[in-house]
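1. let me see the structure of the following:
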Amino acid sequence: MSDPACQVVIDTRDAKGSFARISQIFNWKNSVWPGTSTLASYEGGKAATAFGRLRGGLKSCRSYTGTGWVGPYKAQLTPEKAPRLGDEAVRYRLAMPMPEDRRLNEMQYTVVRVGSVIVTFGAQDLGKPPAFPADLIRKQVERLSAAQRQH
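-> Purely as a prediction, here's the structure:
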């Protein structure tokens, strides 16, 4: 990874350091790109610590290079206004030009912490800005909050 601050962002998105995690795919009507969510559980106060590192990484990470499925790439990261959900939330967008035709491969991530859990919602599209449906994010976070109150 070309920028250590960006590695922190990616590690949180990928639930590195979590005690347990599970991912779900959402298939959208009229879209070839699925949405995703990853629910990551952390021990003790480690979720708040991981989220704090994510916030710190988002303050300075703006671009990074790496190697993916189609070879080398450069990603641009842009923070966005976060929804008011859970204990804390952030949202950011990644954009990578495709080598063949320079269309942007864009991803939007909404990351929410609820107690000892961090959930990441991702949407992706090619050539147009993606967005994970806000009502679905809200519903999933409400369910997560309710489940944590019961324990």
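
2. contacts and neighbour counts: CA atoms only from here.
-> OK.

3. what strand or helix carries the residue nearest to E88 when sequence neighbours are not counted?
-> With sequence-adjacent residues excluded and distances taken as C-alpha to C-alpha, 6 or more residues apart in numbering, E88 is closest to R113, at 5.4 Å. Under the criterion of DSSP states H and E, R113 resides in strand 104-114.

4. ditto for P129
-> Short version, using DSSP H and E: P129 is in no helix or strand.

5. and the residue nearest the centre of the chain?
-> When C-alpha atoms, centre = their mean is applied to the chain, the residue found nearest the centroid is Y109 (3.6 Å).

6. roughly how far does the residue nearest to that residue when sequence neighbours are not counted sit from G35?
-> Once flanking residues are discounted, Y109 sits nearest to G122: 4.6 Å by C-alpha to C-alpha, 6+ apart. G122 sits 6 Å away from G35, going by C-alpha to C-alpha, to the nearest Å.

7. please apply the same query to G44.
-> Distance from G44 to G35, counting by C-alpha to C-alpha: 29 Å.

8. out of those two, which sits in the more crowded spot?
-> Taking neighbours as other C-alpha atoms under 10 Å, G44 and G35 compare with G35 leading, 23 against 10.

9. I'd say the more buried one and M107 touch.
-> No - G35 is beyond contact range of M107, at 9.7 Å (criterion: C-alpha atoms under 8 Å).

10. this one next, for a side-by-side:
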Amino acid sequence: MFASGCGGTGETDHSQTGAGRASSTAGSSVAPSSTAAKGSPAQVGQRDIDSYVLSRKEVPGYSITAMQGRTPEGDEEPVSLSKGTVFRISPFACQPFFANVGSESSAYPQYGLAVDIVADDTIETTISLAAYRPGDAPRVLADLRQSAASCSGWAGPVDKAEKYGKPQLEAAPRLGDEAVEYKITENITEDDGKVMHVPYVYVTVRKGSTVAAFQVRGLPDKPPKVPTAMIKAQIAKVLR
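-> Next up, the predicted model:
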């Protein structure tokens, strides 16, 4: 799916300049800031994000596979942080949805990132935990809400056969500081010309400067059920 970290062409810089840009070096670790102004949230870094990743003890019965970052069980993969340079898709109004889960295409610099697949025999959930500047994190969710009205669907950007329908906002769950839930359908044209409709559900939750995004894939023409208990377990760990 597009949101797990896609590449492409036509980069556009949406980041602020100067010190504090996130490094895209694999496995980089940005420590929390010790100079945050009194009353202001400290900058969350890679070590913090790694500490938020769920363990198998916290979600018994599920396997946890690291795509980026480190799990409590020691599974580790290189991290590639967004520098605020996005891979442009068309229409650009759909960009926030393309970039939502674990993507290097975020319009805002990241200071820590973990992407894991949490699965059992019945469902597979991609969980992305991303650290942003305290002022940028609320914009990630605001962009999703604003773009929902103008995004009518898109294709690509690499494989134009990958086509996605209009995002549909759902009632926002009461999680963290704020949350956004929406559905998107991927429309896949098979060799015989038939179109297969694969539904996805996304729940994106912000707590402070950390954004947790959950992606659940359903079966063709069968919407998935959001694993509420898993989401609550993850948000509770970010709150610790």
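
11. drop the TM-score for these two in here.
-> The TM-score (TM-score structural alignment, normalised by the length of structure 1) is 0.83; 143 aligned residues with a C-alpha RMSD of 1.9 Å.

12. any residues in contact with both of G35 and M107 of structure 1?
-> Overlap of the contact sets of G35 of structure 1 and M107 (by C-alpha atoms under 8 Å, 6 or more residues apart in numbering) consists of 122-124.

13. in structure 1, which spans are helices?
-> 4-13, 46-60, 134-149 (DSSP state H).

14. quick one: the second one aligns where in structure 2?
-> Mapped onto structure 2 using TM-score structural alignment, helix 46-60 of structure 1 covers residues 136-150.

15. same question, the first one
-> Mapping helix 4-13 of structure 1 onto structure 2 (TM-score structural alignment) gives residues 92-101.

16. buried ones in stretch 171-187 of structure 2?
-> For stretch 171-187 of structure 2, burial by neighbour count (16 or more other C-alpha atoms under 10 Å) applies to 175-176, 178-187.

17. in strands only, show me those.
-> Secondary structure defined by DSSP state E assigns 178-187 of the buried residues of stretch 171-187 of structure 2 to strands.

18. tell me which of those is nearest to L239 of structure 2?
-> Of all these, the one sitting nearest L239 of structure 2 is E178; the distance, using C-alpha to C-alpha, is 13.3 Å.

19. show me what the closest one lines up with in structure 1.
-> Per TM-score structural alignment, the equivalent position to E178 of structure 2 in structure 1 is E88.

20. go ahead and confirm that match touches V117.
-> No - counting by C-alpha under 8 Å, E88 of structure 1 stays clear of V117, with 11.0 Å between them.

21. if we can go back for a sec, for the buried residues of stretch 171-187 of structure 2, work out which two are farthest apart.
-> Within the buried residues of stretch 171-187 of structure 2, two members stand farthest from each other by C-alpha to C-alpha: G176 and N187, at 31.9 Å.

22. before we move on, the earlier item: export the ones in strands among the buried residues of stretch 171-187 of structure 2 to JSON lines and tack on distance to C94 of structure 2?
-> Below are these laid out as JSON lines (distance: C-alpha to C-alpha, whole Å):
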{"residue": "E178", "distance to C94 of structure 2": "21"}
{"residue": "A179", "distance to C94 of structure 2": "18"}
{"residue": "V180", "distance to C94 of structure 2": "15"}
{"residue": "E181", "distance to C94 of structure 2": "15"}
{"residue": "Y182", "distance to C94 of structure 2": "13"}
{"residue": "K183", "distance to C94 of structure 2": "13"}
{"residue": "I184", "distance to C94 of structure 2": "11"}
{"residue": "T185", "distance to C94 of structure 2": "13"}
{"residue": "E186", "distance to C94 of structure 2": "14"}
{"residue": "N187", "distance to C94 of structure 2": "16"}
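
23. list just the nearest of the residues you listed to R240 of structure 2.
-> Ranking those by separation from R240 of structure 2, with C-alpha to C-alpha as the measure, puts E178 on top at 17.1 Å.

24. would you enumerate the residues in contact with that closest one?
-> With contact set as C-alpha under 8 Å, 6+ apart, E178 of structure 2 has these partners: 205-207.

25. related to what we said a few turns ago, what residue in structure 2 is paired with the residue nearest to E88 of structure 1?
-> Counting by TM-score structural alignment, R113 of structure 1 lines up with R206 in structure 2.

26. re the thing from before, how close does the residue nearest to E88 of structure 1 sit to P129 of structure 1?
-> Counting by C-alpha to C-alpha, the gap from R113 of structure 1 to P129 of structure 1 is 24 Å.

27. same thing with G122 of structure 1?
-> Relative to P129 of structure 1, G122 of structure 1 is positioned 12 Å away (C-alpha to C-alpha).

28. mind jotting down where the strands sit in structure 2?
-> Secondary structure of structure 2 by DSSP E: the strands cover 11-13, 63-70, 76-77, 85-87, 110-119, 124-132, 154-155, 163-164, 168-169, 178-189, 195-207, 210-217.
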